[in-house]
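Peer 1: Next come a sequence and a model predicted from it.
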Amino acid sequence: LTITGLIILGIVITSGGGPDHHSIGFQFWRHPGPFTQYNDITGSKGRFLGFWAVLTQAAFSYIGTEIVAIAAGEARNPRRNIPRAIKKVYIRILLFYLGGTFIIGLLVPSTDPSLRLGSGVGKSPFVIAIRNAGIPALPSIINACLLTAASSAASSDLYTASRAIYGLALTRSAPQVFARTTARGLPYVAIGFTALFGALAYMSLSKGAGNVFNYLVDLSAASGLLTWLGIDILYIRFYAGLKAQGISRSSLPWTSRFNTGAAAAWYSAVWIVVILFFSGFNVFLDDSWDVGTFVTDYLPIWLFPVLWVGWKLVKRTHFMRADEMDFLSGLEEVEAASYDEPPPKNFVERVWRTIM
């Protein structure tokens, strides 16, 4: 609701509906333009580096769209509800992510000095646009809404991370203490351990709050990109297993209408690797070396394979061939838990089902 209201408000402001009645239109697309120079590097090289420098932040913004798959293990009627939820992810990306970014590009120029205030909500382009339009009191209300949205995102991240650790513990890939649950099945140890990392946010209270915030964003973005890379690799292996065992794609409960095979996963994986390895290019420029930036950009890249190789060496596990993959274990339980939900009885139920 918050982002929908902000998009509508942004359209009103850029169309001249603010108190100053100034129509912005696409003037910021002409000056300073959609591409800005990176630091003091001029020309096409500077514009390209300016674009490349924000890819990590862009990835950070999209991280979390895969949470729906993690929730599948606890969802009711997953064969029906998970495909419905995944279809809505595309709508949210197009409307909220891309739509919101488009409106921000209309409202605030990249040269606005308020964008460099630090890491607080006052740095939000929407808040800056509302303040520039001369709308009193509303920026404080938007700040409160953004803090509420941030709390929701934190809850989702806490759920995702704790369930991942809990799942690893169930397969004996993590200490068994994380498999402990309450009588109602809540993995309290995994949740408590995950919540401890939230204390890192207090680092932003120091004088270098902006730098700390950027470090946390870079670290989270690199970890998220590695998660996406893992999803790509898993899909490539999954597709190879289906092909090796003669399982038709049409037999799956839900498939994408675009049958690209493993090509899309390969395309995604290659670009993720490229972005990861060049994400910290700025520290290699003249007089730009920063230990914190280098560590947060590249630590996850090396930590992930080290842990994976270490596990292989210690546990002496072998690589599973495509024809050895097990696609049947647990299938009967999933099918038994599936059912056809009754059709909506009235208009309110139809609207609710469409939204949810």
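Peer 2: Received the coordinates, thanks.
Peer 1: CA only for contacts and neighbour counts going forward, please
Peer 2: Fine.
Peer 1: Who are the packing partners of the biggest helix by length in the chain?
Peer 2: For the chain, the longest helix by residue count, based on DSSP state H, is helix 209-244. With contacts defined as 3 or more C-alpha pairs under 8 Å, 6 or more residues apart in numbering; DSSP states H and E, the packing partners of helix 209-244 are helix 55-62, helix 263-277, helix 291-315.
Peer 1: can you pull the contacts of residue 56?
Peer 2: The contact partners of residue 56, by C-alpha atoms under 8 Å, 6 or more residues apart in numbering, come to 218, 221-222, 275, 279.
Peer 1: measure the residue nearest the centre of the chain to residue 56 for me?
Peer 2: For the chain, the residue sitting closest to the mean C-alpha position, by C-alpha atoms, centre = their mean, is residue 63 at 0.8 Å. As for residue 63, its distance to residue 56 is 11 Å (criterion: C-alpha to C-alpha, to the nearest Å).
Peer 1: Spell out which residues are contacts of both of these two.
Peer 2: In contact with both residue 63 and residue 56: residue 221, using C-alpha under 8 Å, 6+ apart.
Peer 1: Does residue 111 belong to a helix, a strand or coil?
Peer 2: Secondary structure, DSSP: H, G, I helix; E, B strand; the rest coil: residue 111 is coil.
Peer 1: list the contacts for it?
Peer 2: Contacts of residue 111 were listed using C-alpha under 8 Å, 6+ apart, and they are residue 32.
Peer 1: Check residue 265 too.
Peer 2: 232-233, 235-236 are the contacts of residue 265 under C-alpha under 8 Å, 6+ apart.
Peer 1: then this one, side by side with the first:
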Amino acid sequence: MAMIAIGGAIGTGLFVGSGGALANGGPVGLWLAYCIMASMVFSMMVALGEMATLFPVAGAFTHYAARFVDPALGFAVGFNYWYSWAITTPTELVASAIVISYWDAKTNPAVYITVTLVLVWLVNFFGARAYGECEFWFSAIKVVTIVGLIILGLVLMCGGGPNHDPIGFRYWRNPGPFNQFAAGDGVVGGRWGQFLAFFSVFTQAAFSFIGTEIVATTLGEAQNPRRTVPRAIKRVFYRLVIFYVFGIFFISVLVPYTDSRLLDSSGAGTAKASPFVIAIENAGIKGLPSVVNAVILVSAWSAGNSDVYAASRTWYALALQGQAPKIFRYCTKNGLPIWSIVWTAAFGVLAYLNTGGDKAVQAFNWLYNISAISGLLAWWAILFSYLRFYYGLKRQGLSRDSHPYKAPWQPYLSWYGIISFTIIMLFNNFGVFLKGNWNASNFVASYITIPIFAVCWIGWKVAKRTKFVPLDEIDFVSGRRELDEMEELDREIYAPTKWYERWSSYLF
């Protein structure tokens, strides 16, 4: 479970996308933004952890939104989350084809899109066990790679590379800790321009962390969910902080934000644009760029697997709650929601839009941009649901001390997270409002998801005449007794007895 969550969050955003963030914000701006974003993600994960520990049910946060807030919110969250991952699947397939072009630029990308698409379908149609096995090993590859790159970063920083150049904090001093924010044909000068450049990194940082919550979509099929899923949610954050905070730190010190290769469109999506590879090339190390590109390929294909899995299980949960057609409730004898997978996996063919000319590519990019903010909306909804959960317990005089897991620093930490995510969503593309930067297409693509979410919420509310669940009437009882009994049985069945089982249990 922990490896699935880690694999969902360590991807091309860390290996490649961080380069664009460095170019926009500067080294200190990049590192601070990722550190602060990590704290926001922590606020969301611990809140999700407490709810998931108490009620590890299919649908997870779509269920919590419907149960603790309003069934209409559950539908809006579920539909937007499903759409976000369903439409991201073809983007990962396209990313895989772009990554392969690092080695083979002559073959039509449609060939590699077809190969990766079929592989994604096969893994998901073989069920949760096949998906879990693949993601475990893919996540292990990504973890080993990022740990190796962090160690290499420390060596290069101290002058241990072939060129024996001790970089230290040279690039924090020159060209400087912060970039200036670009507006029109010029830049916004002074401290204000530096702050705007720093703030612009938050959206990119958020997109890098999106996927951390994906482990919650496994609740309906996980063995011993009361133990494995909450433990994964609690532990995975600290591992991600190590990978992201340390990984981003070494990126910030090893590559100047003025390096043109960070934004070189000819290498976009491949190892050519990775700040890790740029640092390796600057140090004079040969061979490693292809290794990093191979890991980026694994990351993109792994993300495609996770996208189909998360989206299909979300759609299945909507069907269980009566918010999607009944046919999608059907499962095979092995518990596989086959029609939800078929419906979701079909969106993968949209990847071929990227091979169909400029207008098709533009349509494809629009679909992706519309879905991009949905991950932040899901985090916002998780925290909103948790606050209602928290205040509902308080109103009914129920103590959180008896819960298997109790989120720390509540409700203040959740308020911090929900306010922060609200600000980032509202200002995710603030640059279009500055003089000389207005672009109607970019504005609509950046903000259309918010009204779509509102329309889903209000539309379902009006159509089904749902109501906000009063704090006094929130149900904290249904299903809990059965889950408590299952937990006792699972504790006996899955208790580690050998030393290596206990060690593996702690590590993963």
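Peer 2: That came in fine, so what should we check first? Since this is a predicted model, take the numbers as computed values, not measurements.
Peer 1: related to what we said a few turns ago, counterpart of the residue nearest to the centre of structure 1 in structure 2?
Peer 2: The equivalent of residue 63 of structure 1 in structure 2 is residue 210 (alignment by TM-score structural alignment).
Peer 1: Could you tell me which residues within stretch 148-165 of structure 1 count as buried?
Peer 2: Neighbour-count burial for stretch 148-165 of structure 1 flags 157-163, 165 (criterion: 16 or more other C-alpha atoms under 10 Å).
Peer 1: and the residues you listed as CSV, adding secondary structure and distance to residue 209 of structure 1?
Peer 2: Formatted as CSV, the buried residues of stretch 148-165 of structure 1 follow (DSSP: H, G, I helix; E, B strand; the rest coil; distance: C-alpha to C-alpha, whole Å):
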residue, secondary structure, distance to residue 209 of structure 1
157, helix, 22
158, helix, 23
159, helix, 26
160, helix, 26
161, helix, 25
162, helix, 27
163, helix, 30
165, helix, 30
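Peer 1: nearest to residue 134 of structure 1, of these?
Peer 2: Ranked by distance to residue 134 of structure 1 (C-alpha to C-alpha), these are led by residue 157 at 35.4 Å.
Peer 1: Need the nearest residue in space to the aligned residue in structure 2 for the closest one, chain neighbours excluded.
Peer 2: Using TM-score structural alignment as the criterion, residue 157 of structure 1 maps onto residue 307 of structure 2. If the residues on either side of it in the chain are set aside, residue 307 of structure 2 comes closest to residue 85, at 4.9 Å by C-alpha to C-alpha, 6 or more residues apart in numbering.
Peer 1: I'd like to know how many residues surround the residue mapped onto residue 326 of structure 2 from structure 1.
Peer 2: The alignment partner of residue 326 of structure 2 in structure 1, by TM-score structural alignment, is residue 176. Close neighbours of residue 176 of structure 1, defined as other C-alpha atoms under 10 Å, add up to 13.
Peer 1: ditto for residue 235 of structure 1
Peer 2: Neighbour number of residue 235 of structure 1 under other C-alpha under 10 Å is 17.
Peer 1: give the contact list for the match of residue 63 of structure 1.
Peer 2: By C-alpha under 8 Å, 6+ apart, the contact set of residue 210 of structure 2 is 8-9, 375-376.
Peer 1: ok, so of these, who is nearest residue 450 of structure 2?
Peer 2: residue 376 (10.3 Å).
Peer 1: That closest one against residue 206, yeah?
Peer 2: Yes: using C-alpha atoms under 8 Å, residue 376 of structure 2 makes contact with residue 206 at a distance of 7.5 Å.
Peer 1: so what's the aligned residue in structure 1 for residue 376 of structure 2 up against?
Peer 2: Aligned counterpart of residue 376 of structure 2 in structure 1: residue 225 (TM-score structural alignment). Contact analysis of residue 225 of structure 1 by C-alpha under 8 Å, 6+ apart lists 59, 63, 272, 276.
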